[in-house]
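> Provided below are the primary sequence and the corresponding predicted coordinates.
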Amino acid sequence: MFTFRVLAQCPETGARAGEFETPHGVICTPVFMPVGTQATVKAMAPFELEAIKAQIILSNTYHLYLRPGADIVEEAGGLHRFMDWHHPILTDSGGFQVFSLATLNKVTDEGVICQSHLDGSRHVMNPEWSMDVQQKLGSDIAMCFDQCLHYPCTREEAEAALARTTRWAYRSKEAHHRVDQALFGIVQGSVYEDLRRQSAREITALDFPGYGIGGLSVGEPHHVMYQMLDVLKTEMPFNKPRYLMGVGHPSNLVEGVARGVDMFDCVLPTRNGRTGTVFVSTGKINIKNQIYARDFSPIDPHCDCYVCRHFTKAYLRHLYKAGEILAARLCSWHNLRFLIRLMEQMRESILNGNFPEFRQHFNEVFHGEGDENEN
């Protein structure tokens, strides 16, 4: 039911083009996954996601557990029917909320005692809880429960989180029984090379159908993230998909693909779209700036999205200044298509054998690596 094939690989870098078969369709990699935290990608309807050629989206286990509740989603026929998205879905484990809501959580070897950010109620999050919720949601890909750390962290903290992540991976696998759902393990180890190698070896020994790379894009410099990916490139199985979690800046996508990563996700394109920041071929601009008041050109003349084919910078700026909801929708639409198109271009270059040239041209034209923390 879950088959991954590498169709081509760049010998100079290790960049891969592949196919990952799931119950709801084949995912062509490398792929960017829009984030639909609450069973919706912010500002985008499912048919619009299809129009921009999104292949798979990500939803959030923790948030859907709290609202509307995993039982309700299960009664609705699962997440695909509930949100009317009939293509692949990946659900995270809830482990990232252990990191992002650290002030509300207490972490032990058993799991996490979590205080809801909605109403203050207390909940126990652990591998068994995560597997139960994700199986009720019915995603195509579920993630093991893990512990993600902040940056910087001490070696002792990284060692403890690594040990927990490995133990929790065993417990996640033991608690997971849904045969139409692939369970991915997650590699941790912070920015310590030997710990990254150790985590990769421990997690891949469990023979999951795919592997996430967690604990990056949490504030570390980009060159450090790339260093960790270089370390893992030779430690990860060739015949399994590799998923770099929480990364979505264009430069990071290109450099991640160059290091053998197949899957990415990030809230960046929709978050930026809501504030008027949009990607262009040379970097990014803020459409609300006065300079665009009489600019009757598209956001990016090289982009094939609906927004760039129909609207101008001047119109989009007007929408923002007028407080119109359409502004956030159109800029989110463009940003998502920009990233998805970038992945398509990289895949094509890998298949055609000219990825190094594509990467060089991109790095010459596109300026700016983005924020230090974009999760």
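All right, it came through fine. Residues are numbered from 1 along each chain as shown.
> every contact and neighbour count from this point should use C-alpha atoms.
Fine.
> which residues in the stretch 251-375 of the chain form helices?
268-274, 306-310, 313-321, 325-352, 355-365 (DSSP state H, counting those that start in this stretch).
> go through those and name the closest to His24.
Evaluated with Cα to Cα, the helices of the stretch 251-375 of the chain place helix 325-352 nearest to His24, the distance being 18.9 Å.
> next, the angle from the closest one to helix 355-365.
140 degrees (axes from the mean of the first three to the mean of the last three Cα atoms, to 10 degrees).
> now for the helix or strand harbouring Pro34, which elements pack on it?
Per DSSP states H and E, Pro34 falls inside strand 31-34. Judged by 3 or more Cα pairs under 8 Å, 6 or more residues apart in numbering; DSSP states H and E, strand 31-34 is in contact with strand 57-59, strand 263-266, helix 325-352.
> try this one next to it:
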Amino acid sequence: MKFDLIKTDEKSKARAGVIETAHGKIETPIFMPVGTVASVKGVHQRELEEDIKAQIILGNTYHLYLRPGLDVLEQAGGLHKFNGWERPILTDSGGYQVYSLSGTRKIVEEGVTFQSHIDGSRHLFTPEGVMDIQRTIGADIIMAFDECTPYPCEYSYAKNSMEMTHRWLKRCCDRFDETEGKYGYDQTLFPIVQGSTYKDLRKESAEKIASFEREGNAIGGLSVGEPAEEMYEMAEIVCDILPADKPRYLMGVGTPENIIENIALGVDMFDCVMPTRNARNGMVFTSEGIMNMKNKKWEKCFEPLDPNGTSFVDSFYSKAYVRHLFVSKERLAGQIASIHNLAFYLWLVKEARRHILEGDFTSWKDSIVPKLRNRL
């Protein structure tokens, strides 16, 4: 993987760059739609590529390991061949899913034992095993195995967890470096900074992660319930330490406002289920604010879904029609809203990039962030 940092904003720490992978280039800052089980829920790959303009998608190691399973993925020739997406893919390590399975998992130095949410079967994830699994899945960018701590989290637990994550990282790197990709192209390993919302731990973790000198770095353990201001504070601390010549990925974030504010702090890559999950519940994000499509106010509003939108759904369907679909519990409603939201997120980071390159990012940010908060 190669990263070219093209420009940094003069009034903030926002950056524009290009990541080159075996499956193509990624212009940063970038948002990655989440394709948990090898699909972005309710969205065709053609729509992702041609309408939404996604440049990279995310797959989930935990879910893909359980279903369809490694045998199927290997016989298919890896995830790209299996799901037909020939652009870059990133896989997370399964650490967040292990965190979310707190009632059915046990964390020890060796790794994590957990029960499948599908059939209750027991499994063990170790740093070495997770590297092997992600080699088989075949993503361009893979994540180190870590523990994502909850919020709030006591200092002693956060410190012990962070130190174990660092020891696991050494094992991940050793395993990754002694193995090769299975499908004829290179893969890249990103370590993950932890430390909860404690400044000293975040600094220590960022310094430790940077010392491994991998090709990119991730920031984990945020957007797990902490106030937005604490998220921004931790992200700023970490971005000031992580090397400027490598991409920075803030995991699991977030709202449109969160993304813009973190771009201003120096983050390059984002992912979140929010645009599709909230879409299925009727929430539509726009450049003028947020619409609840179940609201009766849209019942006789025959204007386009979003006159400023970039997707075909924005001009093809009216607000009244989309509301009707939601009220009728028609699945098409969630699909339309998902396509719109993803296209909006990709438009938003593209606009951020354009304004970084043009030198007026800060004034643009100050003008658009208040609009993103509006309830329409």
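That came through, no problem. A quick note: this is a predicted structure, and the numbers were derived from the prediction, not measured.
> got a TM-score for the two of them?
TM-score of the superposed chains, computed with TM-score structural alignment, normalised by the length of the first structure, equals 0.96; 368 aligned residues with a Cα RMSD of 1.1 Å.
> check contacts around whatever residue of the second structure lines up with His310 of the first structure.
Alignment note: His310 of the first structure maps to Phe316 in the second structure; criterion TM-score structural alignment. Listed by Cα atoms under 8 Å, 6 or more residues apart in numbering, the contact set of Phe316 of the second structure reads Pro304, Leu305.
> measure Phe316 of the second structure to Val322 of the second structure for me?
11 Å (Cα to Cα, to the nearest Å).
> in stretch 146-156 of the first structure, which residues are buried?
Neighbour counts over stretch 146-156 of the first structure (16 or more other Cα atoms under 10 Å) mark Asp146, Gln147, Cys148, Leu149, His150, Tyr151 as buried.
> please enumerate the strands of the stretch 51-200 of the second structure.
The residue ranges that make up the strands of the stretch 51-200 of the second structure, judged by DSSP state E, counting those that start in this stretch, are 57-60, 89-92, 105-107, 112-115, 122-125, 141-143, 188-190, 192-193.
> buried deepest among the ones you listed, which one?
Most buried of the strands of the stretch 51-200 of the second structure, by mean neighbour count (mean count of other Cα atoms under 10 Å): strand 192-193, with a mean of 29.
> what does it correspond to over in the first structure?
Under TM-score structural alignment, the alignment places strand 192-193 of the second structure onto residues 186-187 of the first structure.
> one more: stretch 284-291 of the second structure?
Counting by TM-score structural alignment, stretch 284-291 of the second structure pairs with residues 278-285 of the first structure.
> that stretch: how far from the chain's middle?
Relative to its chain's centre, stretch 278-285 of the first structure lies at 20 Å (Cα atoms, centre = their mean, to the nearest Å).
> what lies in contact with it?
269, 272, 277, 286-287, 299-300, 302, 331, 334-335, 338, 365-368.
> likewise for stretch 135-144 of the first structure?
Stretch 135-144 of the first structure has contacts (Cα under 8 Å, 6+ apart) with 22-24, 70-71, 73-74, 78-80, 88-93, 127, 130-131, 134, 168-169, 172-173, 176, 178, 180-186, 212.
> now swap in stretch 327-338 of the second structure and tell me
Stretch 327-338 of the second structure is contacted from outside by 42-43, 275-277, 279-284, 294, 313, 322-323, 325-326, using Cα under 8 Å, 6+ apart.
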